[in-house]
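K.L.:
no sequence on hand, only this structure:
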């Protein structure tokens, strides 16, 4: 009996585009598939993948939406005088990412030394060369027929050597940590908090490394975690938050940073992702877990607020370049990858031991309670009653003559009384 191959699904980004092209909300699509809107949101962001009957229903619905979108594109082709056939549905036109020039770090003399690692934009770099390949039957459609062996493809040369999980983590950290620290600095305006947020995000990624290594965009996974930690409302209760850090030395950078910090956290995050990092609008919406119209409104309001205070930054290209310069002018450095990995392992050991200690304490408390608990009913003790007529107790001392005489008299008499009592007549 052969196993039925799983239905193929388009990439998560294309799933969201097909739904929006059909003017369907996540709630409407969830009702047609038979799941919750949160499940659809997770499917479109790539965090989870449907399985079983839900996968087949979802794939069938997406195929229908793709055919409808291709038909609409074909109907509009004669009107516009150009061919926008089905290829436009599979390869939607993305927002052109602005080119980032090599922005250097200013030294003490005021000169600039270009550094490639100080760029604000990170290209998408999957970990396919040092992570396990995803399930081809799940992501790439049906595989070879049962009972047929496939021979490995012979490349032009020897393939790259497989890296260990620790080496793969170090490669990802060295590649993305410097730029992520600078991006987080634009969100918080605090150097130490930005560095700590990125290191904490990488520690969380090391704890969930199999999931991160298989992710299509591991940098985006870490970036979302770092942003969530940096913008957490609990940060304001930390003692470090009460002491402000020195602002940037350049007056223009200081004004731009203050303008960013005055924006609401969600608008600030959307502006940094779209105009700073260079993500597309659906990708920004997926990372911020919001709809595309909501993300567009947040971006427009953030741009309007920045342009209201700095009119020179009304152009998105100029704003992107200024954000890159602001992030690169600060000397922000991340820790070593080995230190981050050891910190993650140390924290995992601490919480594991704390959980074990709590469990042992709970078991001991329960056993002590069971051992000392009464096994039968004990009536309550009645309240005491005051006794009257009892002479007060006196302190012991020497006996008086009368007491000595009485004691001698009692000793001389027979203690048991007369031997026999006999009645007498009067």
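P.N.:
Perfect, I can see it now. Remember, it's a predicted structure, so these values are computed and weren't measured experimentally.
K.L.:
can we go C-alpha only for contacts and neighbour counts from here?
P.N.:
Noted.
K.L.:
neighbours of the closest residue to residue 27 other than its chain neighbours, how many?
P.N.:
Residue nearest to residue 27 in three dimensions, not counting chain neighbours: residue 37, with 5.0 Å by Cα to Cα, 6 or more residues apart in numbering. For residue 37, the number of neighbouring residues by other Cα atoms under 10 Å comes to 16.
K.L.:
which ones are touching residue 37?
P.N.:
26, 27, 29, 30 (Cα atoms under 8 Å, 6 or more residues apart in numbering).
K.L.:
dump the residues you listed into CSV; add secondary structure as well.
P.N.:
Listed next are the contacts of residue 37 as CSV, based on DSSP: H, G, I helix; E, B strand; the rest coil:
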residue, secondary structure
26, helix
27, helix
29, helix
30, helix
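K.L.:
most neighbours among the residues you listed, which one?
P.N.:
The most crowded member of those, judged by other Cα under 10 Å, is residue 26 (20 neighbours).
K.L.:
after the host helix or strand of residue 361, next one along is what?
P.N.:
Per DSSP states H and E: residue 361 is located in helix 337-372. Using DSSP H and E, the helix or strand that directly follows helix 337-372 along the chain is helix 401-412.
K.L.:
tell me the buried residues in the helix holding residue 361?
P.N.:
Residues 337, 340, 341, 344 are the ones in helix 337-372 that count as buried (16 or more other Cα atoms under 10 Å).
K.L.:
where's the residue most central in space within the chain, which helix or strand?
P.N.:
Central residue of the chain (Cα atoms, centre = their mean): residue 225, 5.0 Å from the mean position. If you go by DSSP H and E, residue 225 is part of helix 218-230.
K.L.:
show me what that helix is packed against.
P.N.:
Applying 3 or more Cα pairs under 8 Å, 6 or more residues apart in numbering; DSSP states H and E, one finds that helix 218-230 makes contact with helix 165-188, helix 191-207.
K.L.:
this is the other structure I want to compare:
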């Protein structure tokens, strides 16, 4: 049974202010405590109460925030590079603990994995107020923040540069069509990431003419070997590996995004790690594997389209589908009207089949004559020719 932390906790309304006074984001605080960002958000909103050793660590961080001088925060919006740099600095302070947990179990905690080199949408939420942005501005901010990383991740999944860019564009086009739903989602970046992964791993791409032939492999031999091993993994194993070792999600979040149970996801990761270790033994270390995946995705210099182009493409597709639906409806109405105009207005009963009358021989259809019939016809013709002369009446 867990107990509440001995250090007194401030009220929920004060917890976020104390965190912001230390210039910490929810993701950074979650890494230090060893929980997920959703857990920190629930603690700050008061939906759940911190308990156990993690709750004690969370309380100590908040209490020290009241005594320690506040660090100067950024003067402007954080770029993905600055976010990555701050995340790497936080991870470097905890690297011994991360290495120990990685060696003990494949299900490492989010403290050593979440947000490593991956832009977080929570940073954008804290820098800019989403309520003050128009839908187009919020969409453009989400696209600029997440699209470059998503293109590299989908390249690891598909091994094709064009398909990676197409998957990200289709995912964001779908997000723009359902923008009210995506904007209210707790994790818009995760929503778009799941959509792009589904498009990249769709099995029907193999029937497209442009994707029947393989693309040129990476120039470096080790990158070619790593990409070859990734593409030979089953798609569910490959997706779990990219989310867990590439993106940096913990095991429950990886299982939730892949719509699988936690034991099934852990089994997929174990098989994927075993395959990688058998082909490339130097990738047995999770930190080395994460670094090599990032380097493989970064060497291709993949670029994504501009946000206005994606929004315009989404609107064009929506207009095309609307016009197609209207045209189909008009054609259906026209066909129904034509059927009503040409259909008969009365009922004509069908003609019953004929009945056989007894005593009357059936009619014989014309056909070839038999031998006797031919002899009879010849005889009749001869008699007509050599019969008596025709009598003519004479007048008196």
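P.N.:
That came through fine. What you are looking at is a predicted structure, and each value in this text was computed from that prediction instead of being measured.
K.L.:
overlay them and tell me the TM-score.
P.N.:
Here the TM-score for the pair of chains, by TM-score structural alignment, normalised by the length of structure 2, is 0.61; 264 aligned residues with a Cα RMSD of 3.0 Å.
K.L.:
got CSV for the buried residues of helix 337-372 of structure 1, with distance to residue 313 of structure 1 too?
P.N.:
Output for the buried residues of helix 337-372 of structure 1, formatted as CSV (distance: Cα to Cα, whole Å):
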residue, distance to residue 313 of structure 1
337, 36
340, 37
341, 40
344, 40
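K.L.:
list the contacts for the equivalent of residue 172 of structure 1 over in structure 2?
P.N.:
Taking TM-score structural alignment for the superposition, residue 172 of structure 1 sits opposite residue 142 in structure 2. Residue 142 of structure 2 sits next to 121, 189 when contact means Cα under 8 Å, 6+ apart.
K.L.:
and residue 142 of structure 2, how far from residue 181 of structure 2?
P.N.:
Remark: distance between residue 142 of structure 2 and residue 181 of structure 2 (Cα to Cα, to the nearest Å) = 14 Å.
K.L.:
repeat that for residue 49 of structure 2.
P.N.:
Computed with Cα to Cα, the distance linking residue 49 of structure 2 and residue 181 of structure 2 is 29 Å.
K.L.:
before we move on, back to that, does the residue nearest to the centre of structure 1 touch residue 201 like I think?
P.N.:
Yes: if you go by Cα atoms under 8 Å, residue 225 of structure 1 and residue 201 touch, sitting 5.3 Å apart.
K.L.:
residue 154 of structure 2 pairs with which position in structure 1?
P.N.:
The alignment partner of residue 154 of structure 2 in structure 1, by TM-score structural alignment, is residue 184.
K.L.:
run a quick neighbour tally on the spatially closest residue to that match that is not a sequence neighbour.
P.N.:
In space, and not counting its chain neighbours, residue 184 of structure 1 is closest to residue 194: 5.1 Å by Cα to Cα, 6+ apart. Neighbour count of residue 194 of structure 1, defined by other Cα under 10 Å: 27.
K.L.:
any idea what residue 194 of structure 1 aligns with in structure 2?
P.N.:
So, by TM-score structural alignment, residue 194 of structure 1 is matched to residue 164.
K.L.:
list the contacts of that match.
P.N.:
Residue 164 of structure 2 neighbours (Cα under 8 Å, 6+ apart): 151, 152, 154, 155, 158, 200.
K.L.:
wait, what's in contact with the first one?
P.N.:
Right, the one you point to is residue 151 of structure 2. By Cα under 8 Å, 6+ apart, residue 151 of structure 2 lies in contact with 164, 165, 167, 168, 302, 303, 304.
K.L.:
same question for the fourth one.
P.N.:
With contacts defined as Cα under 8 Å, 6+ apart, residue 155 of structure 2 is in contact with 161, 163, 164, 297.
K.L.:
how about the secondary structure of the last one?
P.N.:
At residue 297 of structure 2 the chain is in helix, as set by three-state DSSP.
K.L.:
structure 1: which residue goes with that one?
P.N.:
The equivalent of residue 297 of structure 2 in structure 1 is residue 327 (alignment by TM-score structural alignment).
K.L.:
which residue is the nearest non-sequential neighbour of its match?
P.N.:
Distance criterion Cα to Cα, 6+ apart; nearest residue to residue 327 of structure 1, sequence neighbours excluded, is residue 182 at 5.0 Å.
K.L.:
my read is that that neighbour contacts residue 331, right?
P.N.:
No: the pair residue 182 of structure 1 / residue 331 is not scored as a contact, 9.2 Å apart, by Cα under 8 Å.
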